[in-house]
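S.K.: Dropping a prediction and its sequence here:
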Amino acid sequence: GIKTKLTETDLRKALSAFGPVGEIQRFLESDGIHTNGQGSVTFGTLSAAESALAASPITIGTSRIILSDLKKPTKA
């Protein structure tokens, strides 16, 4: 899960160690401010996504995030 204290910048910096990072979404509670502990990350390459998934859980500061699913892009 994604802790509320982790920013998109924190996530991007840590996950970019595995390769290019595209979009990061933190899913928010109904208050629109606090994260519900989930989100999604789009990596620039399949190998970056696979490397990050293999390294999960990933420690960022005092928090740990767990990457639990890999969805390959669909053709438009």
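M.R.: Received it, and whenever you're ready, just let me know what you need.
S.K.: CA only for contacts and neighbour counts going forward, please
M.R.: Noted.
S.K.: what about the residue lying closest to Glu23 once chain neighbours are set aside, is that helix, strand or coil?
M.R.: In space, and not counting its chain neighbours, Glu23 is closest to Thr42: 5.1 Å by C-alpha to C-alpha, 6 or more residues apart in numbering. Secondary structure state of Thr42, per DSSP: H, G, I helix; E, B strand; the rest coil, is strand.
S.K.: Roughly how far does Thr42 sit from Ile65?
M.R.: Distance, Thr42 to Ile65, by C-alpha to C-alpha, to the nearest Å: 15 Å.
S.K.: another one to put next to it:
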Amino acid sequence: MFNQHDEDIKTVLTDMKMPGMNGTTLLRTLRATNPNVRLVATSGVNTAGLAQEALAAGATEFVAKPYTTLDLLRALSNS
């Protein structure tokens, strides 16, 4: 879906832990497809380690779970 609409999608919010493809692979793939897309990653597990991993993989922001609406809005406005 992203490949078909990458110019229309401005921001992607993704969890770092998913079945199938992990967040790091997804972030790298999306960043390679569209270098201008804003990527916000999130996780509730090992947040310090995953935050560094997400940012190294191309995320513009990382939000640790549990997060508030204000936390998410800040991350989206900063990305």
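M.R.: Noted; the coordinates are in hand. Just so it is clear, the structure is predicted and the values come from calculations on it, not from any experiment.
S.K.: Kindly provide the TM-score of these chains.
M.R.: Here the TM-score for the pair of chains, by TM-score structural alignment, normalised by the length of the first structure, is 0.30; 44 aligned residues with a C-alpha RMSD of 4.3 Å.
S.K.: burial measure for the residue nearest to Glu23 of the first structure, as a count.
M.R.: 18 (other C-alpha atoms under 10 Å).
S.K.: ditto for Leu15 of the first structure
M.R.: 20.
S.K.: same deal with Arg31 of the second structure?
M.R.: 17.
S.K.: Would you confirm that it belongs to a helix?
M.R.: Yes: using three-state DSSP, the assignment for Arg31 of the second structure is a helix.
S.K.: And the strands in the second structure, which stretches?
M.R.: Counting by DSSP state E, the second structure has these strands, from start to end: 11-15, 38-43, 61-64.
S.K.: got the contact list for the host helix or strand of Gly22 of the first structure?
M.R.: In the assignment (DSSP states H and E), Gly22 of the first structure maps to strand 21-28. Strand 21-28 of the first structure is contacted by residues 2, 8, 12, 15, 34-44 when judged by C-alpha atoms under 8 Å, 6 or more residues apart in numbering.
S.K.: Kind regards, and thank you for your time.
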